[in-house]
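Chemist: take a look and give me a structure for this.
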Amino acid sequence: MQTKPFRVLGVQQIAIGGPDKGRLSKLWVELFGLEKTGDFKSEKENVDEDILRIGKGSHAVEIDIMQPLDPEKSPKVHIPPLNHIGLWVDDIEKAVSWLEQQGVRFAPGGIRVGAAGHKVAFMHPKGNEQFPLSGEGVLIELVQAPADVIRDLG
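Modeler: This is a model prediction of the structure:
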């Protein structure tokens, strides 16, 4: 097998679409506290997008929240929204507790050890009557960051 001429170094961007980016903004900006750094609209690409940032310097990741300008036209930036993303958190117990108090629904199973050995909890992709806030169609995994990630990214 030939040596790969590049390396994957981390997450640069995650794009999440929905029929109403206002609901996405409630989650990503208001509840998670991400910074909006710009916006982008394109008739050709049928998109109205807010550009957000999480992290600092070279460790920063761009999160684009998008809605279609016309839901009947293509491309349909909201279908599919996204399957799953993982986010480092510095204190998973406090994060889950606070988010639940804000009305965020979590998937069954609570906080548990995930496949990589870190504590994880999954935000449900759909809200319900008791917990109306959710990942807005996206399954979001909160992951307890190890000390070195907290040191480097915190």
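Chemist: C-alpha from now on. contacts and neighbour counts both.
Modeler: OK.
Chemist: can you name every helix or strand that the longest helix seen in the chain contacts?
Modeler: Ranked by number of residues, the top helix in the chain under DSSP state H is helix 92-101. Here helix 92-101 touches strand 119-123, strand 139-144, going by 3 or more C-alpha pairs under 8 Å, 6 or more residues apart in numbering; DSSP states H and E.
Chemist: swap in 6 Å and give it another go.
Modeler: Here helix 92-101 touches no other helix or strand, going by 3 or more C-alpha pairs under 6 Å, 6 or more residues apart in numbering; DSSP states H and E.
Chemist: how big is the angle separating that helix from strand 119-123?
Modeler: Relative orientation of helix 92-101 with respect to strand 119-123: 20 degrees, computed using axes from the mean of the first three to the mean of the last three C-alpha atoms, to 10 degrees.
Chemist: quick check: what element follows helix 92-101 along the chain?
Modeler: Toward the C-terminus, helix 92-101 is succeeded by strand 112-113 as the next helix or strand (DSSP states H and E).
Chemist: what is that following strand packed up against?
Modeler: On a contact count with 3+ C-alpha pairs under 6 Å, 6+ apart, strand 112-113 meets strand 119-123.
Chemist: one more to line up against the first:
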Amino acid sequence: MNTISTRPFKVLGIQQIAIGGPDKKRLQKLWVDMLGLEVTGSFQSERENVDEDICAIGRGPFKVEVDLMQPIDPEKKPAVHTTPLNHIGLWIDDLPLAVQWLTANGVRFAPGGIRKGAAGFDITFLHPKASEEFPIAGEGVLIELVQAPLEVVNAFARLAHQPG
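Modeler: Prediction:
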């Protein structure tokens, strides 16, 4: 297995936190009304059974998205309002290279491959459960890998070279 020193990509930071519930209005009460996050957009996908509000905290390359999700149909899968579909998103500097390397090293991905996500970035998901063929997974957590735009890659590179 490859070592950390040969990993050909970097996790730059948290891109998003996704929180699902049966009614996103209830989620908005806490995250928008009480905590003051700004609603910056919305997204709906029949295929992914999701109706979400995209909120934000922070600015520029350090903005973190907080997605408040509810299912379009509570009886269908995926069930974005159940705990397993709550997930964390990580900025990745080179998503295709990361997927290739992680797959070659036994990491299991959820079906769907790399595709456009709600915020317009290329995304893919690490499966929350391992399998015999792919023994490494999210251990119960769905993890979204998100292709970082150049401004985010550059901002994190500048931070890495600052003293302190």
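Chemist: where do the helices of the second structure begin and end?
Modeler: Remark: helices assigned in the second structure by DSSP H are 24-28, 95-104, 150-160.
Chemist: and the aligned residue in the second structure for residue 29 of the first structure, how far from residue 39 of the second structure?
Modeler: With TM-score structural alignment as the criterion, residue 29 of the first structure lines up with residue 32 in the second structure. Note on residue 32 of the second structure: its distance to residue 39 of the second structure, by C-alpha to C-alpha, to the nearest Å, is 7 Å.
Chemist: again, but for residue 147 of the second structure
Modeler: As judged by C-alpha to C-alpha, residue 147 of the second structure and residue 39 of the second structure stand 22 Å apart.
Chemist: with residue 48 of the second structure instead?
Modeler: Note on residue 48 of the second structure: its distance to residue 39 of the second structure, by C-alpha to C-alpha, is 21 Å.
Chemist: corresponding residues in the second structure for the longest helix of the first structure?
Modeler: By TM-score structural alignment, helix 92-101 of the first structure lines up with nothing in the second structure.
Chemist: distance from the chain centre to that helix, please.
Modeler: How far helix 92-101 of the first structure lies from its chain's middle: 16 Å, per C-alpha atoms, centre = their mean, to the nearest Å.
Chemist: quick one: buried residues of it?
Modeler: With burial defined by 16 or more other C-alpha atoms under 10 Å, the residues of helix 92-101 of the first structure counted as buried are 92, 95, 96, 99, 100.
Chemist: just give me the neighbour total for residue 68 of the first structure.
Modeler: Neighbouring residues of residue 68 of the first structure were enumerated by other C-alpha atoms under 10 Å; the total is 26.
Chemist: contact partners for it?
Modeler: 46, 47, 77 (C-alpha atoms under 6 Å, 6 or more residues apart in numbering).
Chemist: and for residue 42 of the second structure?
Modeler: Shown in contact with residue 42 of the second structure (C-alpha under 6 Å, 6+ apart): 52, 53, 54.
Chemist: look at residue 48 and residue 39 of the second structure and report which has more neighbours.
Modeler: residue 39 (18 against 14).
Chemist: I figured the more buried one hits residue 55, correct?
Modeler: Yes. Shown here, residue 39 of the second structure and residue 55 form a contact pair, counting by C-alpha atoms under 6 Å, at 4.2 Å.
Chemist: which residue lies nearest the spatial centre of the second structure?
Modeler: Against the mean C-alpha coordinate of the second structure, by C-alpha atoms, centre = their mean, the closest residue is residue 89 at 2.3 Å.
Chemist: surely that residue meets residue 16?
Modeler: Yes. Under the criterion of C-alpha under 6 Å, residue 89 of the second structure is in contact with residue 16, at a separation of 4.6 Å.
Chemist: tell me, how many residues neighbour the nearest residue to residue 146 of the second structure once chain neighbours are set aside?
Modeler: Distances taken as C-alpha to C-alpha, 6 or more residues apart in numbering place residue 123 nearest to residue 146 of the second structure, at 4.6 Å, with adjacent residues excluded. Residues lying near residue 123 of the second structure (other C-alpha under 10 Å) number 24.
Chemist: sweet, I'm off.
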